[in-house]
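>>> I'd like to go over a predicted model; first the sequence, then the structure.
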Amino acid sequence: MFSAHPFVYCTSLQFYSSLIVTSLEMPSYKLYYFAARGVGETSRLLFAAAEKEYEDFRIVPPQWPALKPKMPFGQLPVLEVDGEQIPQSRAVENYLAREFGLYGSNKQEKATIDVVCEVARELKMHLSLMFHAKEDPKERQRLAAELKDKIAPTIMTNLTKYLNKNTGGHGWFVGNSISYADIVVYAHVEKIIDNIGEDAFKDYPALKANFKRVASNKGIANWLENRPVTPLVPCLNEIVAELVVQYPNIIMAEYTLVYFNGRGRAETARILFEVAGVKYVDKRIPRENWPAMKAEAPLGKLPYLEAKGMKLPQSSAINRFLANEFRMFGKDKIEKATIDALTECLRDLEGPITKYFYEKDESKKVEIKKELCDEKIPLILKAMEKQLCKNNEGNGWFVGESISLADIDFFCFIDWLVFVNPDVLTDFPKLKGLNDRIKTHEKIAKWVAKRPETEF
């Protein structure tokens, strides 16, 4: 069985293929696609379900111009079987499904599989529109809302109807075992979940159960645990082909930030990446997957950062590392010490605020809130505003003449404080002005407009 390479991207086809030993007793399979899930992921899932070995060539943009003329139609994905090339994602999937006995046991089942697959693929065009709108936050938000309120419910309702026709929706789409239909639905519903979250399942328990059955298939479970962390996009391979030709020197991500699907203790790091304009993989772990992954995390905690061959835990350490990397940690020792002092001031509030959030006794919660609003928060904010006023009379940044870790950490922490007191900055006009400057910073405003909607 193919085991995923631990790095995000393979920069050499020869190196990547050397990681896999292909059985001499079976056909030789080579799958060529970009370093993303996209329309190549269903084929990978088919290989996983069948537990068949193959070479998973992941093409990065600098390689594509030289490889493109060698591919039928100049597109990906392409499956190579004993030297013969099969282009087009659907043709590749159909071939593999037939080859691995996953395309139904009779004509009726095959027809049902085709219908189910076509219903799931109705998502493809909408996701491509969202991809095109990535530089237009308002249009992307509109499309995301349409996906959540109209497109996804329509698709999932129709899929549920077909699922219910077989064993009352308690098994697979056809027959008594996993098929091509289940795998295609899983791949496309996974894209829905990536875009609008687990709430997409709330009215479709049978579909959710089917999704989990697919994910627990032995081969697929192994694949999901070990597959390289890559972006969901491209949605259409021809779009990426066009992009990589336009941007042949694009730099691939060297960093992976691992955290839950929320802002929390990872948001400062994410905004540091955005302000610096540095590519990274924003790996968001579903809560239900965390127990199985905990042992792999340094100190058994999130967030952690994968960079330069290391796994760096602890949010404060991550933030300092990135701020140093991206020159947002002051220009001299005094500025660095000031930034440290300011971020540690904020940490002093972390414990009491966390206690407030998790307190279940309402009377105690009221007491904690009163102490926070009347004493602890004003004390810290007063000290921070005093420090702010030492630089450019409080009309610029905490230190120097450009945004730093101190400003970004403050901005993220205000997210926490407004949950306790929406008017937290009313008595601190200079801090309010700073918060407004950060909020309207071009790169931060763009990130805030496009970042996933999360509970925390």
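Received the coordinates, thanks.
>>> from here on, contacts and neighbour counts on C-alpha atoms
Will do.
>>> which ones are touching residue 256?
Going by C-alpha atoms under 8 Å, 6 or more residues apart in numbering, residue 256 touches 280-283, 305-307.
>>> give the helix, strand or coil label for residue 271.
The three-state assignment at residue 271 reads helix, by DSSP: H, G, I helix; E, B strand; the rest coil.
>>> for residue 190, state which of the contacts of residue 256 is nearest.
residue 283 (14.5 Å; C-alpha to C-alpha).
>>> I'd assumed the closest one was in a strand, is it?
Yes: assignment of residue 283 by three-state DSSP places it within a strand.
>>> residue 257 versus that one, what's the distance?
Using C-alpha to C-alpha, to the nearest Å, we find residue 283 at a distance of 6 Å from residue 257.
>>> more neighbours: the two, which one.
residue 257 (21 against 17; other C-alpha atoms under 10 Å).
>>> name the element that one belongs to?
In the assignment (DSSP states H and E), residue 257 maps to strand 255-260.
>>> run the angle between that strand and strand 281-285 for me.
With axes from the mean of the first three to the mean of the last three C-alpha atoms, to 10 degrees as the basis, strand 255-260 and strand 281-285 are set at 20 degrees to each other.
>>> any quick ChimeraX command for the buried ones out of the contacts of residue 256?
To isolate in ChimeraX the members of the contacts of residue 256 that are buried, counting by 16 or more other C-alpha atoms under 10 Å, one can use:
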select :280,281,282,283,305,306
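>>> and residue 31, that one's in a strand?
Yes: judged by three-state DSSP, residue 31 forms part of a strand.
>>> wait, it sits on residue 46?
No: taking contacts as C-alpha atoms under 8 Å, residue 31 lies outside contact range of residue 46: 11.7 Å.
>>> count the neighbours of residue 442 for me.
Other residues lying near residue 442 total 11 when counted by other C-alpha under 10 Å.
>>> can you give me the buried ones in the helix or strand residue 187 falls within?
Mapping residue 187 onto the secondary structure by DSSP H and E places it in helix 180-196. By neighbour count with 16+ other C-alpha under 10 Å, helix 180-196 contains the buried residues 180-189, 191-192, 195-196.
>>> and here is the other one:
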Amino acid sequence: MPSYKLHYFPIRARGELIRLLFAAAGKTFTDQHITFADWPSKKPEMPTGQLPVLEIDGEKLSQSLTIARYLSREFGLAGDNSLDQARADQVTDTISDLLGEFFKYAFEKDAAKKEEIKTKLFDSVLPTFATNVTKFLDMNKTKSGYFVGKKLTVADLAVYEGFEDFLLVDPKSLDKHPKLVAHRKLVLTNPKVKAYLDKRPKTDVIGLSQGHLNSCTIRLNSPVDRHPAQRLTAIHSHKMPSYKLIYFTVRGRGELIRLAFAASGQSYDEEKVTFETWPALKPKMPTKQLPVLEVDGKQLTQSLAIARYLGREFGLAGEGNMDQFLVDQVIDTGADALTAYVKWYFEKEETKKAELKKELVDTTIPKFAEILTNYLENSGGKNGFFVGSKLSLADLACHETFTDFLQLNPDCLKDYPKLAANRQKVEENANVKQYLSSRPESVI
């Protein structure tokens, strides 16, 4: 039985889904709280200079959703097969987006601006997300009340926690969404989750009470059996599924998906959406966002959930659960890098755009290059790959990240020879090389 230690601030926020997974599984872990006063001295000890970090038998792993997905697979809370994992992922990633919107409100210090953000959050953002999440609930053909299959998964815990903050601000905020209210009650029928929530301090938004600021060990009884990684691999039918990617005519959030198809030599159709045709198509998409992948007509959403699903299907996700984690943390780091790049790309005010470019070139790109080099050196990869001894989604994600960055600074990899060599390894893959040679040049 591995030993687990969670390093995080004494708040719920990005660490609470991880705690809920331990609770639901009945697993023991040490919750090492780091105060904001202590964080500057602890920051250099963390792999990416960020929290949360999960320490497993002394090895530190980062990226909150990557940790959550790893634990859900270990504890049998990820779904029963690869497609179920994708269904759970799309819900969890949607809730992560929702939390990002909420944190803008929670951490705003200017009172007038805070009230303005709150109005938009509760009048527009919350109803949109609640409607989209309800659609995911309706898509479960078992009609069990859970998001995936007939039992509790990480998706249910993510949704429960995702709306908790809104209900603390306004207890009536879900009154117009009765299926989500019923779902919250269903989650509470799980005795382990209920026991944890009953003991969890009643707090203000995202925080924990002062009585929980110190390091503590949480012990939970009745551990569940670990599900072996092979139980969570894809369940294939004799008939090869048909795939259709629906996305805009840019690389953006869809390119890692295209690269996964290219690297594996898998055929797929692509419906390219122009910005002129998007308004008419938008209502037909599960979350009114792109990309969407249709698998035998079933629509999957959330770009990284789709990429991870294809990675598992096509043998690009690593050989076991830990490998999947190591691949995931690179993918999620690449997604963070893309967010910074997109912020610069879509800025319209010229002075601000120039400032953002300078920040990217001088600070952001070197920061991500150092993080990714650290992953490359410490993930146990061989032959210049991030994970294992062959190409994975991690390598493709890193390649795509620097396709953007190299357009801003062609010399950005000069001081990072291991990343440059990894990029070359990706381009030596015959399938990838052929795809890249025919791909149109694009800024994003």
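Thanks, I have it. Keep in mind that this is a model prediction, so the values were computed, not measured.
>>> tm score of chain vs chain?
After superposition, the two chains reach a TM-score (TM-score structural alignment, normalised by the length of structure 2) of 0.45; 207 aligned residues with a C-alpha RMSD of 1.8 Å.
>>> next helix or strand past the longest helix along structure 1?
Longest helix of structure 1, by residue count under DSSP state H: helix 333-358. Next along the chain after helix 333-358 of structure 1, taking DSSP H and E as the criterion, comes helix 362-371.
>>> report all helices and strands that that following helix contacts.
helix 333-358 (3 or more C-alpha pairs under 8 Å, 6 or more residues apart in numbering; DSSP states H and E).
>>> go again using 10 Å as the cut-off
helix 333-358, helix 405-420 (3 or more C-alpha pairs under 10 Å, 6 or more residues apart in numbering; DSSP states H and E).
>>> so the shortest one versus helix 362-371, what angle?
Yep, that's helix 405-420 of structure 1 we're talking about. Interaxial angle, helix 405-420 of structure 1 versus helix 362-371 (the same axes, to 10 degrees): 140 degrees.
>>> tell me the angle helix 405-420 of structure 1 makes with helix 333-358.
20 degrees.
>>> mind listing what's buried along the helix or strand where residue 90 of structure 1 lies?
Per DSSP H and E, residue 90 of structure 1 falls inside helix 89-99. By neighbour count with 16+ other C-alpha under 10 Å, helix 89-99 of structure 1 contains the buried residues 89, 92-94, 96-97.
>>> packing partners of that helix?
So helix 89-99 of structure 1, by 3+ C-alpha pairs under 10 Å, 6+ apart, packs with helix 41-50, strand 78-81, strand 84-87, helix 107-121, helix 180-196.
>>> Serialize the ones you listed to CSV and add fields for distance to residue 17 of structure 1.
Shown next, in CSV, are the helices and strands packed on helix 89-99 of structure 1 (distance: least, C-alpha to C-alpha, whole Å):
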stretch, distance to residue 17 of structure 1
helix 41-50, 15
strand 78-81, 14
strand 84-87, 17
helix 107-121, 30
helix 180-196, 25
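>>> residue 138 of structure 1: which of those is closest?
So among those, helix 180-196 is nearest, using C-alpha to C-alpha, at 15.5 Å.
>>> and the angle for that closest one with helix 41-50?
Counting by the same axes, to 10 degrees, helix 180-196 of structure 1 lies at 130 degrees to helix 41-50.
>>> rewinding a little: list the buried residues in the longest helix of structure 1.
Under 16+ other C-alpha under 10 Å, the buried positions of helix 333-358 of structure 1 are 335-336, 338-340, 342-343, 345-346, 349, 352-353, 356.
>>> tell me the one of these nearest residue 15 of structure 1?
Using C-alpha to C-alpha, the buried residues of helix 333-358 of structure 1 come closest to residue 15 of structure 1 at residue 336, 41.5 Å.
>>> distance of the closest one from residue 271 of structure 1?
Distance from residue 336 of structure 1 to residue 271 of structure 1, by C-alpha to C-alpha: 19 Å.
>>> what of residue 347 of structure 1?
For residue 347 of structure 1 relative to residue 271 of structure 1 (C-alpha to C-alpha), the value is 18 Å.
>>> cool, residue 407 of structure 1 as well?
To residue 271 of structure 1, residue 407 of structure 1 is 11 Å away according to C-alpha to C-alpha.
>>> ok, residue 213 of structure 1 touching residue 182?
Yes: between residue 213 of structure 1 and residue 182 a contact is recorded at 9.2 Å, counting by C-alpha atoms under 10 Å.
>>> residues near residue 54 of structure 2, how many?
Applying other C-alpha under 10 Å, we find 27 residues neighbouring residue 54 of structure 2.
>>> distance check, it against residue 32 of structure 2.
Distance from residue 54 of structure 2 to residue 32 of structure 2, by C-alpha to C-alpha: 10 Å.
>>> residues shared between the contacts of these two?
Listed as contacting both residue 54 of structure 2 and residue 32 by C-alpha atoms under 10 Å, 6 or more residues apart in numbering are 5-8.
>>> taking those residues together, which two end up most distant?
Most distant of these, by C-alpha to C-alpha, are 5 and 8, 9.7 Å apart.
>>> more neighbours: which of the two?
Set residue 5 of structure 2 next to residue 8 and count neighbours by other C-alpha under 10 Å: residue 8 wins out with 23 against 19.
>>> please determine how far the more buried one is located from residue 331 of structure 2.
Using C-alpha to C-alpha, one gets 21 Å for the distance from residue 8 of structure 2 to residue 331 of structure 2.
>>> same check on residue 161 of structure 2?
Separation of residue 161 of structure 2 from residue 331 of structure 2 (C-alpha to C-alpha): 24 Å.
>>> these two: who's more crowded?
With neighbours defined as other C-alpha under 10 Å, residue 161 of structure 2 and residue 331 compare such that residue 331 has more, 25 against 19.
>>> right, and that one touches residue 311 too?
No: assessed by C-alpha under 10 Å, residue 331 of structure 2 is found out of contact with residue 311, at 11.2 Å.
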